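> Give the three-dimensional model of this entry:
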Amino acid sequence: MVNTATRKEANHLLEGIAGAGATLRDDQWAAIDALVNKHQRMLVVQRTGWGKSAVYFIAAKLLRARGAGAAVIISPLLALMRNQVVSAERAGIKAATLNSANMTEWETIQQQVVSGDADVLLISPERLNNPDFRDTILPRLAAETGLVVVDEAHCISDWGHDFRPDYRRIRDLLAGLAPNIPVLATTATANDRVVEDVRTQLGEGTGVLRGGLDRESLHLSVVNLPNPTERPAWLATHLKELTGSGIIYCLTVSAAHDLADALNSVGWNVAAYTGRTEAGERERLENALINNEIKALVATSALGMGFDKPDLGFVVHMGSPSSPVSYYQQIGRAGRGTERADVTLLPGSEDKEIWDYFASVSFPPEDRVRQLLNVLHDEPQSTVKLESQVDLSRSRLEQVLKVLDVDGAVKRVRGGWVSTGQEWLYDAPRYAGLRNARLAEQESMLTYQKTDGCRMLYLRKELDDATGTQPCGRCDNCTGKRWSTDIDAEVSADVDKQLNTPGVTIATRKMWPTGISVKGKIKGIREGRALGRLNDIARGPELKALLDGGVYSDDLWMAHIIEVLKNWDWEQRPANVVALGNTDPQASALVWEVAQAIARVGRMNLAGFIPVASGAQEVVAQNSAFRVEALLSLWDWSGGLRLVRGPVLLVTDVVDSGWSVTVAGSGIAQQSGEQVLPFALASKG
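Modelled structure (predicted):
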């Protein structure tokens, strides 16, 4: 490699990315200089909007111009980095991507990198443990790269708010690098503990460039409404006071869709954006927000790191994230290129319950992990096959396998997973520490909501920002200026009507799980309905009260039930009503009472009640295979049903996975030959 890169060269490249007249700040140049001229390993912790992507694109190009190999950028945000890549290409920085969608082109892309036709190769952390990639391409990358960039480096850390096991595989890539190959790790969201964890994994001598986290454009506030169910109406009333377009974050997918529907019903042009949104639709919605074609995206955390809209005017949270770190990361989307952006938190009474749910699906207990290790052997097994042998949901099973893989106990190969035979120790203190850390973060968010001090200063201290000593002078507590809690009565009525309209779909299961006693396609079950979701912003509290109290009132609920049945687009009206028993006697009594009322009002045949078998216990299995096997013996079918000809309305209290009504409904369909329509008082999803 020859001659030293100059700041003038770097500024010229920055102008290509950011426009004429753009110049690097001293701290940005310090990072580039350390990488290009000193070949150091660097951890850069800087606030969102600081310009981290510009640093690594410019460093990659400068190194390339001096004979180095292409840079390898590892990022979980490939789908959200489109605009950064386009900006880099305007500056003559050529980028290529290896992902699951272009596997057949991997060899061609690799040749482009080797031949100099690409300056930057972007890959996701998941690629690092793809067997073909890991065994053939990764060693070549380690030997030929001129720079390694680990974007969103907090994902390396167990303590990070977005830990991803695949990120720990990065150590294998770093271990294969020549000593003079520079490495850059970047993040905007890391406290002292995460910084130290990441720096340790990057190796001795890693330099840290850490800046202040204040964002002078952000005006933080919290709106605590006496009745949290009024939050959608409050937002619909005050959205006109928020400048430009922005993001409204919700904690769950269903909440995002419900809120988007409610805001659209009163004339606001918004769209839901969640983990269930298709990739092409995500790109369309991102562009719609970037081009100010819509007022807001109502999003889950699926819209998070990597989304770049400099003039984003506001971020509202309908419900609080569980940690200050994740909250700071999400609000950092706003106000990058504006003088002012409003950041408003609307806490909900359901927040703690949602936090507890996500905490409950963290790393499983030791006996469950040992169960998984005991069924693995030399013959590769797919996750689908393992799912029928280990009581873990698909997502948790995949997560645990990745952790065990990084720890060396299992290995991913073609065809699935195998055991390495290496001894593995369950690090109980580490997992207990993680749980305690999450609980502390939750308490910190509750304190943030109640504090009468500077809100920005509070967040900065929680992220261990040593420069955070002075109040921001902009938040509601600093200025004394607070949002009015007034709600337009007409808007409130329209929003309430939309949110309280009963009826949500219960999806149909198509196939029985693999490896159990029933096989193939599921027959006889049609799409079902529930009155609402337990986590609905408006309907949820009333449904919980109904289920907890176990008392049914015709006056209170029958109108809702009739409306759902009336709007149900079934092929043939049900002729029978059957009540499905529960291990909870109170729930069974409630379901029977509701079934009787439906049969009476709808003039249907009350065909009977399916009781739980004597001595049967509640089914607590987590994955589909174990759950279905347990449900197959849960009910007592000996009493029979008094069915007449025609479809059967199967009434239950709560639907979660949908397997209860599927197993029971399948039994009815097999006995009678009639179609079964599940109906639940509430859905959990």
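
> C-alpha only now, for contacts and for neighbours.
OK.

> Against Trp483, how distant is the closest residue to Ala236 other than its chain neighbours?
With Cα to Cα, 6 or more residues apart in numbering as the criterion, Ala236 has its nearest non-adjacent residue at 6.0 Å, and that residue is Leu263. Distance of Leu263 to Trp483, given as Cα to Cα, to the nearest Å: 19 Å.

> With neighbour numbers in mind, choose between those two.
Taking neighbours as other Cα atoms under 10 Å, Leu263 and Trp483 compare with Leu263 leading, 26 against 13.

> got the contact list for that one?
232, 236, 269-270, 495 (Cα atoms under 8 Å, 6 or more residues apart in numbering).

> I would like the residues contacting the strand or helix carrying Leu547, please.
Following DSSP states H and E, one finds Leu547 within helix 539-549. Helix 539-549 has contacts (Cα under 8 Å, 6+ apart) with 499-500, 532-535, 552, 587, 653, 681-682.

> cool, stretch 458-471 as well?
Under Cα under 8 Å, 6+ apart, the answer for stretch 458-471 is 189-192, 211-214, 324-325, 328, 448, 454, 456-457, 478.

> What subset of those residues is buried?
189-191, 211, 213-214, 324-325, 328, 448, 454, 456-457, 478 (16 or more other Cα atoms under 10 Å).

> Which pair of these spans the longest distance?
Ala190 and Cys478 (25.4 Å; Cα to Cα).

> got the contact list for Glu441?
Contacts for Glu441 (Cα under 8 Å, 6+ apart) come out as 322-324.

> got it, and Ala597?
554, 558.

> give me that answer again for 6 Å
Applying Cα atoms under 6 Å, 6 or more residues apart in numbering to Ala597 gives no contacts.

> Which of the helices or strands spans it?
Ala597 belongs to helix 585-602 when elements are defined using DSSP H and E.

> Which elements pack onto the following helix or strand past that helix?
Once the chain leaves helix 585-602, the next helix or strand it forms, by DSSP H and E, is strand 605-610. Counting contacts by 3 or more Cα pairs under 6 Å, 6 or more residues apart in numbering; DSSP states H and E, strand 605-610 is packed against strand 576-580.

> can you do 7 Å?
Applying 3 or more Cα pairs under 7 Å, 6 or more residues apart in numbering; DSSP states H and E, one finds that strand 605-610 makes contact with strand 576-580, helix 585-602.

> Single out the most deeply packed of the ones you listed.
strand 576-580 (a mean of 28; mean count of other Cα atoms under 10 Å).

> Would you do the same for the sequence below? I want to compare the two.
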Amino acid sequence: MEAHLRRLTLLRQALDDSKAEFRPGQEDAVQAVFTPPFRAVVVQATGWGKSMVYFLATRMLRDQGKGPTLVISPLLSLMRDQLRAASRLGLKAAHYTSGNEEDWPAVEADLKKGVTDLLLISPERLASDSFRDLIASSSLAKVGLVVIDEAHCISDWGHDFRPDYQRLGAMIRKLPPTTSVLATTATANSRVVEDIQAQIGPATKTLRGSLARKSLRLQVVAGLDVAERLAWLSDHLDDLPGSGIIYTLTIRDAERVARWLQSRGHAVLAYHARLGETRGGDEERVEREDLLLKNDVKALVSTVALGMGFDKPDLGFVVHYQSPGNLVAYYQQIGRAGRAIDDAVAVLFMANEDADIHRWFVENARPHEAGVRAVLDTLENGPRSIARLANALNLTRREIERILTTLSVTTPSPVVKVGRDWQRTLVLYTQDVEREKRLKERRSLERAKFEDFAKTGKCLMMVVREELDDPSAEPCGRCANCLNAEILPSTFDPDTLQSALLFLRRSEVPIQPRKLWPAKALTKYGFTGKIPDQNRCREGLCLSLWGDPGVARWVREDKLRGHYRDELVDAAVEAIRRSPFDNLGWICAVPSLRSLTAVPNFVRRLASALGLPFADAVSKIKETEPQKKQLNSFHQAANLDGAFAVGDCPPGTALLVDDLVDSGWTFAIIGALLVEAGAGAVIPLALCSSRSRGDDDE
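All right, here's what the predicted structure looks like:
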């Protein structure tokens, strides 16, 4: 009884509510930290209060003189919310991530003094030699509780597997058996729970609760194309309760949907993992999260970067502009809404492009064997940094990093990192072909189940809960299927649709100039180091994105037949006249040896329409592999070394035109050559970007 009263007192203190009571299962989860086998997996609905369990346990452990709590958590939004909540219990909490490196000395000093109660880290920290040294030399050496938050990430059978999480198994096996370990998740079926148990201890308790979300009303809308979904969002965004999240699968879609809704007068902002790249750290993401938390925007249009752990109890809606890959991810995302309100809405669009995007995700969920072998073979010749590996191998830097991470978490590992370099060890590498095959089949099956879910006549919430092995799953009585009626109309104003179609036609994106030549990639041209300002292309313009309707569809069709229609000339003229381009002096085309006439013919017609002279100033003197096959900057640039020659060209600003743009290196190289030959500034123009959707999936 005394222990119960102590736990209840702390709960009420944390919530600042003298009448608060534990939610069903919460107190049992706290108690599991203090009783053998000191290992527990907690599977509870989002919003149930899993973080409160380890806050209370930490306070009690620290009061007993035990060491600090170490929380491994995958996303920074989770960490920021938890740091605010921990302070209510008087816990001194800190986080140690790539986003706050300036704070590391102070955090390390506090850990060595033993005054830190709770430290939150991302799983990637576990790969750092310096962090492992910090564990050994600070109060973390006698850690009191290890929390694996969003523990489904530890399982490669889970919907959001992260290789760095697999370091946890080895770490936990080294802990004393009386050190408590708590794994928490809202999205683990029985198979994933078994995998978590296998990694943190065979005697692990499982504490599972109901996954019902009684406040949520679910609806599925199928069959709408891009323009129709944009029209629906514009017409119905204000009909959705409160503020919320609109999920997209890619960064480019998040940016575009946000631009569209902003143009229609809606208070929305885009949110994705690349926001911090422009201003450093995660400052811009934090600002946008805060705007949503304060209801100062109607919605954030976001990739999965705004996901696990984002805590806004009054979030009123979640809209999926495109569908997630499986039902578990879907439950995770709709669970952001309706935590502390009686009514919230989740609308799912089944988009035409979903199948292609998810097929790419399934095929690229794990490193390909050929890439793994190439990395290992290269390391056989000596240590290499990631940059040197990228120069040697035609693989993206992200793929190289992923391969090395995946290899490094295996025990024993065939690679080891020493300083900045990766080295081959004596451990032989053997691919588990059957396991890889089963995982791919599993993900394909999960996607098929999701597509069946979108067509079902059963209760939508019940189907989701059954997929998560919730034994208490039952009809919710609130979804569109239970009510046999739409929660929101699936219709939209035809005039709004026309505006959306015009927006898509005019949905140009900038072509950012390259600023630095890849080292040793362009030896024939002698280009190296920083690209001088005068030789650098100005910001250019791309009319469309591959796979879109309108202009992109015309480009796709016309490229196959070798002639670009006059409507594309008209679209280019419109875009140029709306652009800030000024004082254009002349136009030239990017040449090709595969298609000799398509682009020059188009550019001549464009020049005539603009009343500008066409100059045949650039020739291609060497056949090259398609740029699309070159997977990193070094190879993209090196593939074009010595491929182009520039003759006499007029003075003045040149408009350099190509049909497709991918890496931007073709424009960068020809632009520099044109300036050296006497041209003024060079402005790139492309009809379509051919970057794959998989290039920006966060």
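
> quick one on the thing from earlier: immediately after the helix holding Leu547 of structure 1, which helix or strand?
helix 554-566.

> Please spell out which residues along that following helix are buried.
558, 560-561, 564-565.

> Same question for stretch 609-625 of structure 1.
Residues of stretch 609-625 of structure 1 classed as buried: 609-613, 621, 623-625 (neighbour count, 16+ other Cα under 10 Å).

> now those as a markdown table including distance to Cys472 of structure 1?
A markdown table is the format used below for these (distance: Cα to Cα, whole Å):
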| residue | distance to Cys472 of structure 1 |
| --- | --- |
| Phe609 | 63 |
| Ile610 | 63 |
| Pro611 | 62 |
| Val612 | 61 |
| Ala613 | 63 |
| Ala621 | 49 |
| Asn623 | 48 |
| Ser624 | 50 |
| Ala625 | 54 |
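
> Tell me which two in these are the farthest apart.
So, the buried residues of stretch 609-625 of structure 1 by Cα to Cα: farthest apart are Phe609 and Asn623, at 27.1 Å.

> returning to that earlier point: save the contacts of Glu441 of structure 1 as JSON lines, and put in distance to Leu546 of structure 1 and secondary structure too.
Below are these laid out as JSON lines (distance: Cα to Cα, whole Å; DSSP: H, G, I helix; E, B strand; the rest coil):
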{"residue": "Ser322", "distance to Leu546 of structure 1": "28", "secondary structure": "coil"}
{"residue": "Ser323", "distance to Leu546 of structure 1": "32", "secondary structure": "coil"}
{"residue": "Pro324", "distance to Leu546 of structure 1": "34", "secondary structure": "helix"}
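
> quick one: the strands in the stretch 101-250 of structure 2?
With DSSP state E, counting those that start in this stretch as the criterion, the stretch 101-250 of structure 2 has strands at 118-121, 145-149, 180-185, 205-208, 216-222, 244-247.

> Superpose on structure 1 and give me the mean offset of the third one.
Following superposition, strand 180-185 of structure 2 is found to deviate from structure 1 by 0.7 Å on average (mean Cα distance after the TM-score superposition for structure 1).

> Read off where that strand ends up in structure 1.
Alignment of strand 180-185 of structure 2 against structure 1: residues 182-187, by TM-score structural alignment.

> Looks like Asp197 of structure 1 contacts Ser157 (just checking).
Yes. With contact defined as Cα atoms under 7 Å, Asp197 of structure 1 reaches Ser157; the gap is 6.0 Å.

> more crowded one of these two?
Neighbour count, other Cα under 10 Å: between Asp197 of structure 1 and Ser157, Ser157 has more, with 23 against 16.

> Verify the contact between the more buried one and Pro165 for me.
No. In this structure, Ser157 of structure 1 is not within contact of Pro165 by Cα under 7 Å, at 8.9 Å.

> rewinding a little: closest one of the buried residues of helix 554-566 of structure 1 to Lys521 of structure 1?
Closest to Lys521 of structure 1, out of all of the buried residues of helix 554-566 of structure 1 and judged by Cα to Cα, is Leu565, at 27.1 Å.

> Quick one: map the closest one onto structure 2.
By TM-score structural alignment, Leu565 of structure 1 lines up with Ile576.

> Distance of its match relative to Leu610 of structure 2?
9 Å.

> Please state the offset of stretch 576-583 of structure 1 from the chain centre?
Distance of stretch 576-583 of structure 1 from the chain centroid (Cα atoms, centre = their mean, to the nearest Å) equals 35 Å.

> Would you mind measuring from Trp157 of structure 2 to Leu439 of structure 2?
7 Å.

> ah, wrong one, I meant Gln64 of structure 2
In terms of Cα to Cα, Gln64 of structure 2 sits 44 Å off from Leu439 of structure 2.

> out of these two, which sits in the busier spot?
For Gln64 of structure 2 versus Leu439, the count of surrounding residues by other Cα under 10 Å is larger for Leu439: 18 against 9.

> Provide the aligned range in structure 1 for the longest helix anywhere in structure 2.
Counting by DSSP state H, the longest helix found in structure 2 is helix 433-455. Matched against structure 1 by TM-score structural alignment, helix 433-455 of structure 2 falls on residues 428-450.

> And for stretch 285-300 of structure 2?
Going by TM-score structural alignment: stretch 285-300 of structure 2 matches residues 282-297.

> any idea what Asp27 of structure 1 aligns with in structure 2?
By TM-score structural alignment, Asp27 of structure 1 lines up with Gly25 in structure 2.

> distance of the equivalent of Val655 of structure 1 over in structure 2 from Ser544 of structure 2?
For Val655 of structure 1, the aligned position in structure 2 is occupied by Val661, per TM-score structural alignment. As judged by Cα to Cα, Val661 of structure 2 and Ser544 of structure 2 stand 10 Å apart.

> and for the two, which residues touch both?
Shared contacts of Val661 of structure 2 and Ser544, defined by Cα atoms under 7 Å, 6 or more residues apart in numbering, comprise 688-689.
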